[in-house]
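S.K.: Got a predicted structure here, sequence first:
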Amino acid sequence: MTLISDTRELAAFCERIAKSPFVTVDTEFMRERTYWPKLCVVQLGGAEEAAAIDALADGIDLAPVFALMDDRQLLKVFHAGRQDLEIFYHLTGKLPEPIFDTQIAAMVCGFGDAAGYETLVTKLTRAHLDKASRFTDWSARPLTERQIAYALDDVTYLRKVYEKLGKKLAQNGRAEWLAEEIVTLTSPETYDPNPEEVFRRIKTRSASPRYLAVLREIAAWRELEAQRLDLPRSHVLRDESMVEIAHHMPTTPAELARTRGVGRRLAEGSAGAALLAALARGKALAEKDCPQPIDRPAMPNGLGPVTDLLKVLLKMKAEESGAAQRLVASSDDLDLIAAFGEEADVPALRGWRREVFGKDALKLCHGEIGLAVRGKRLDVIVVEPE
């Protein structure tokens, strides 16, 4: 077991593994009480060695790790790496590239909708992992031997998982499928939400532009305040409280304090003043500048059976192709294809998804093909025009 807590030792280790054809990467972090993830441990694996780096060690400088992440000639391999990538983006302002995500690769290669690391390790290496340390306190020091062993498992077995999935992608010609999915992971917009748009994530009780304007200002204030204080959004103000404030639009601290989940301490303090100011900005906004509800296309009646048929076709095509059903098309995709056919602006009708499922989905909707049970198999049959 290797735990690095010294900058000089870390630099030497990173220099060695930089010569590998790829490095495996994982992190352990805490986020229950903060807005930003608190990095506790970084795990790196080269071709022949791996180490866990104590990111909280006194005086340690993680610059050698960041240099590795910034090396465009070195492939970085993650499993379900979105949160790991967010950490590096927050700490450096840049995203590691190029990357390979084994969870996405597994979804492309027939391992189901959300292939867990433990499942992949078992299927591809026949090893069994000890996951008992998954939910331990990674900020507590010293780290136990069991924690270190757990952390290292996440990058040592990942080497073999990557190699085997890489071979499968080469054999089935789906490397481009993976590349399309990686684009989202390596886009800064994925990790840098616009405070002016976060209100769209909140379940609202009204579609009134004025209501949405107030909610937008309140949600933007909360987002920036949570970042400034490094607290979870709900610790600053819960979604339910924001919805109530946008609905009742209080104008004084006393009125604000009566909102469930706010209370006098917040309402009468500087946060309450800032919150009321945000509310006032939303109320004062010109009508033409108020956000509009996202238009949901009116769905024709009687689509249920068509959507159900598309679900059956999707399941069939996913099993045939070995691509995860969730990766090929969503429920919303199916509804929109059933309603609008080729005019539906959905991922399922673009790129590799169109080849796997979209083309036949449109044919099914147009009555050009049907589904029939033959023996114990479901087949696509061509419908002859009348």
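M.R.: Now that the structure is in, tell me what you want to look at.
S.K.: Please make it C-alpha for all contacts and neighbour counts, starting now.
M.R.: Will do.
S.K.: Now do the strands in this protein.
M.R.: 3-4, 22-30, 38-45, 50-54, 75-78, 99-101, 369-374, 377-382 (DSSP state E).
S.K.: which of these sits most buried?
M.R.: Highest mean neighbour count of those: strand 50-54, a mean of 25 (counted as mean count of other Cα atoms under 10 Å).
S.K.: about what we covered before: redo the strands of the chain as CSV? Include distance to Thr136.
M.R.: Listed next are the strands of the chain as CSV, based on distance: least, Cα to Cα, whole Å:
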stretch, distance to Thr136
strand 3-4, 17
strand 22-30, 10
strand 38-45, 12
strand 50-54, 15
strand 75-78, 21
strand 99-101, 24
strand 369-374, 50
strand 377-382, 47
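S.K.: Glu287 is nearest to which of those?
M.R.: If you check each of the strands of the chain against Glu287 by Cα to Cα, strand 38-45 wins as the nearest, at 41.5 Å.
S.K.: Can you say which of the strands of the chain is nearest to Asn194?
M.R.: strand 38-45 (21.6 Å).
S.K.: ok and that closest one relative to strand 50-54, angle-wise?
M.R.: Orientation check (axes from the mean of the first three to the mean of the last three Cα atoms, to 10 degrees): strand 38-45 against strand 50-54 gives 160 degrees.
S.K.: Can you tell me the centre-most residue of this structure?
M.R.: Against the mean C-alpha coordinate of the chain, by Cα atoms, centre = their mean, the closest residue is Arg82 at 5.5 Å.
S.K.: tell me the contacts of it?
M.R.: Leu185 (Cα atoms under 8 Å, 6 or more residues apart in numbering).
S.K.: Check Ala246 too.
M.R.: The contact partners of Ala246, by Cα under 8 Å, 6+ apart, come to Tyr211, Leu212, Val214, Leu215, Ile218, Leu279.
S.K.: can you redo those as TSV with neighbour count?
M.R.: Shown next, in TSV, are the contacts of Ala246 (neighbours: other Cα atoms under 10 Å):
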residue	neighbour count
Tyr211	24
Leu212	25
Val214	28
Leu215	31
Ile218	28
Leu279	25
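S.K.: Restricted to helices, list those.
M.R.: When DSSP state H is applied, the contacts of Ala246 are split such that Tyr211, Leu212, Val214, Leu215, Ile218, Leu279 fall in helices.
S.K.: want to compare, so here's the second one:
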Amino acid sequence: MLERHIQTEQQLIELCTQLAHSPWLALDTEFVREKTYYPQFCLLQISNGEIAATVDPIQIQELQPLLDLLYDDAIIKVFHAGYQDLEIFYNLWGRLPTPLFDTQLAASLLGLGDQVGYGNLVEQLLNHTLEKGHSRTDWSRRPLDEAQLRYALDDVIYLGDIYIKLTGMLRDAGREGWLQDDFDQLANPDTYRNPPQEAWKRIKGRQQLKGVQLAVLQGVAAWREQEAQQANRPKRWILKDEVLTDLARRQPKSLEQLSRIRGLEPGVIKRRGELLLKLIADARALPREQWPRDKRRIIRLTPNQEALTDLLYSCLRLLAEQNNITPAALANRKEIESLVSGERELDILRGWRRTIAGNRLLEVLAGNCWPELENGQLVLSTTTTPD
């Protein structure tokens, strides 16, 4: 395979011309975000199976030839666990490269592991072990040395071979189109938007809050999100999650009460204290019907519902085994608890997961299907009634 390191606009034009008519492109990115809200795009790796290249967006100002290639609808873009790569494309250019294929999602559907890593997949399918020595590289520093570039290229050199193997395995298993809903979700711009008013849903510890406390959390979390986006700084640098939840729980009404919030620095109180008090007061003044509701709050099940959850999870494990898929790729226990409690907007009831397991679990809940022993083996039956 021809390997190239692209550092000038002319080199980029030549590379994109060579790749222009490829049926697919394997893609990966390197980035840093320890000191920023948005990831800093540092390196792109790209391969069509014949050419593998790194593209340096720090040194190349004009990337339009690359964008024309990435957003060509005739070329399938192949990623492994592509969410963070796609987030970069969306943040920088407001669009997502489609059509796309994610090898981690395909591996999960084929029973190769739940959220399996790229290196693990290379070993399983290609019997090759990747170098792991540069996983903590600061990709924003220049120059990058040959070992770093070699490590980066490996992320796409083998990705194309994995893509070809997985598509063949999906075809042989009759599951070729099953992942389209997952790919559509990856390609949906809403997946990468972070509207401030929705930020509270991502706060650790929110499940312990309720009622007006969630309204306060929504207000202060939206403010923090806006501050982080505008300053391009990590949210934790502004206020940590535990401070937000403590503000929502205790709802201080004065600067003196604010000073009792653990982790809230005196400097923040001096600069932002009055604003925080106003945010809290405004949230407390909202009518009850405007309070947010957390659909993922801790579910309190009755003993009967606990037993039913155990039953459904056993059925899930059986269905996973029958279809050579890990149970975790279908659903976790919390999702089964949500199903038992009446929630229906769940991943287990969408796409291929519904085909494999979701519909059967609903039948069990409706009493139209049940597990029973048959020749010492647990099976799901719909033909006889249990004693």
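M.R.: Okay, I see it. None of the values given here were measured: they were computed from a predicted structure.
S.K.: Need the TM-score between these chains.
M.R.: Scored against TM-score structural alignment, normalised by the length of the first structure, the superposed chains reach a TM-score of 0.90; 380 aligned residues with a Cα RMSD of 2.4 Å.
S.K.: With respect to Arg72 of the first structure, which of the contacts of Ala246 of the first structure is nearest?
M.R.: Proximity of the contacts of Ala246 of the first structure to Arg72 of the first structure was ranked by Cα to Cα; the top entry is Ile218 with 40.3 Å.
S.K.: ok, and the closest non-adjacent residue to the closest one?
M.R.: Nearest residue to Ile218 of the first structure in three dimensions, chain neighbours excluded: Ala278, at 5.6 Å (Cα to Cα, 6 or more residues apart in numbering).
S.K.: Neighbours of that neighbour, how many?
M.R.: 22 (other Cα atoms under 10 Å).
S.K.: what about the residue nearest to the centre of the first structure, distance to Phe100 of the first structure?
M.R.: According to Cα to Cα, to the nearest Å, Arg82 of the first structure stands 11 Å off from Phe100 of the first structure.
S.K.: how about the residue nearest to the centre of the first structure, what's its partner in the second structure?
M.R.: Taking TM-score structural alignment, the alignment pairs Arg82 of the first structure with Tyr83 from the second structure.
S.K.: now do Leu309 of the first structure
M.R.: Per TM-score structural alignment, Leu309 of the first structure is aligned with Leu311.
S.K.: how far away is that match from Pro327 of the second structure?
M.R.: Distance from Leu311 of the second structure to Pro327 of the second structure, by Cα to Cα: 14 Å.
S.K.: Those two - which one has more neighbours?
M.R.: Pro327 (23 against 17).
S.K.: Identify the residues contacting the equivalent of the more buried one over in the first structure.
M.R.: Structural alignment places Pro327 of the second structure opposite Gln325 in the first structure (criterion: TM-score structural alignment). Counting by Cα under 8 Å, 6+ apart, Gln325 of the first structure touches Gly112, Asp113, Leu314, Lys315, Ala318, Glu319.
S.K.: Scan the residues you listed and report the most crowded one.
M.R.: That'd be Leu314 among the contacts of Gln325 of the first structure, by other Cα under 10 Å, with 24 neighbours.
S.K.: tell me the contacts of that residue?
M.R.: Contacts of Leu314 of the first structure by Cα under 8 Å, 6+ apart are Gln325, Val328, Ala329, Phe357.
S.K.: same thing but 7 Å
M.R.: By Cα atoms under 7 Å, 6 or more residues apart in numbering, Leu314 of the first structure lies in contact with Gln325, Phe357.
S.K.: repeat for the one 10 residues further on
M.R.: The contact partners of Ala324 of the first structure, by Cα under 7 Å, 6+ apart, come to Met107, Val108, Gly110, Gly112, Asp113, Ala318.
S.K.: where's it relative to Arg353 of the first structure, distance?
M.R.: For Ala324 of the first structure, the distance to Arg353 of the first structure - Cα to Cα - is 11 Å.
S.K.: cool, Ala280 of the first structure as well?
M.R.: Ala280 of the first structure is 46 Å from Arg353 of the first structure, by Cα to Cα.
S.K.: from the contacts of Ala324 of the first structure, which is closest to Gln43 of the first structure?
M.R.: Using Cα to Cα, the contacts of Ala324 of the first structure come closest to Gln43 of the first structure at Met107, 23.9 Å.
S.K.: Distance check, the closest residue to that closest one other than its chain neighbours against Asp71 of the first structure.
M.R.: Once flanking residues are discounted, Met107 of the first structure sits nearest to Ala324: 4.9 Å by Cα to Cα, 6+ apart. As judged by Cα to Cα, Ala324 of the first structure and Asp71 of the first structure stand 31 Å apart.
S.K.: One more: Leu266 of the first structure?
M.R.: Taken as Cα to Cα, the span from Leu266 of the first structure to Asp71 of the first structure is 46 Å.
S.K.: Could you check which of these two has the larger neighbour count?
M.R.: Per other Cα under 10 Å, whichever of Leu266 of the first structure and Asp71 has more neighbours is Leu266, with 18 against 14.
S.K.: need the contact list for that one.
M.R.: Here Leu266 of the first structure is in contact with Gly272 (Cα under 7 Å, 6+ apart).
S.K.: what do we get in the second structure for it?
M.R.: Here Leu266 of the first structure is matched to Val268 in the second structure, going by TM-score structural alignment.
S.K.: could you point out the longest helix in the first structure?
M.R.: Ordering each helix of the first structure by length in residues (DSSP H) puts helix 145-172 first.
S.K.: now for that helix, which elements pack on it?
M.R.: Under the contact definition 3 or more Cα pairs under 7 Å, 6 or more residues apart in numbering; DSSP states H and E, helix 145-172 of the first structure sits against strand 22-30, strand 38-45, strand 50-54, helix 102-108, helix 117-125.
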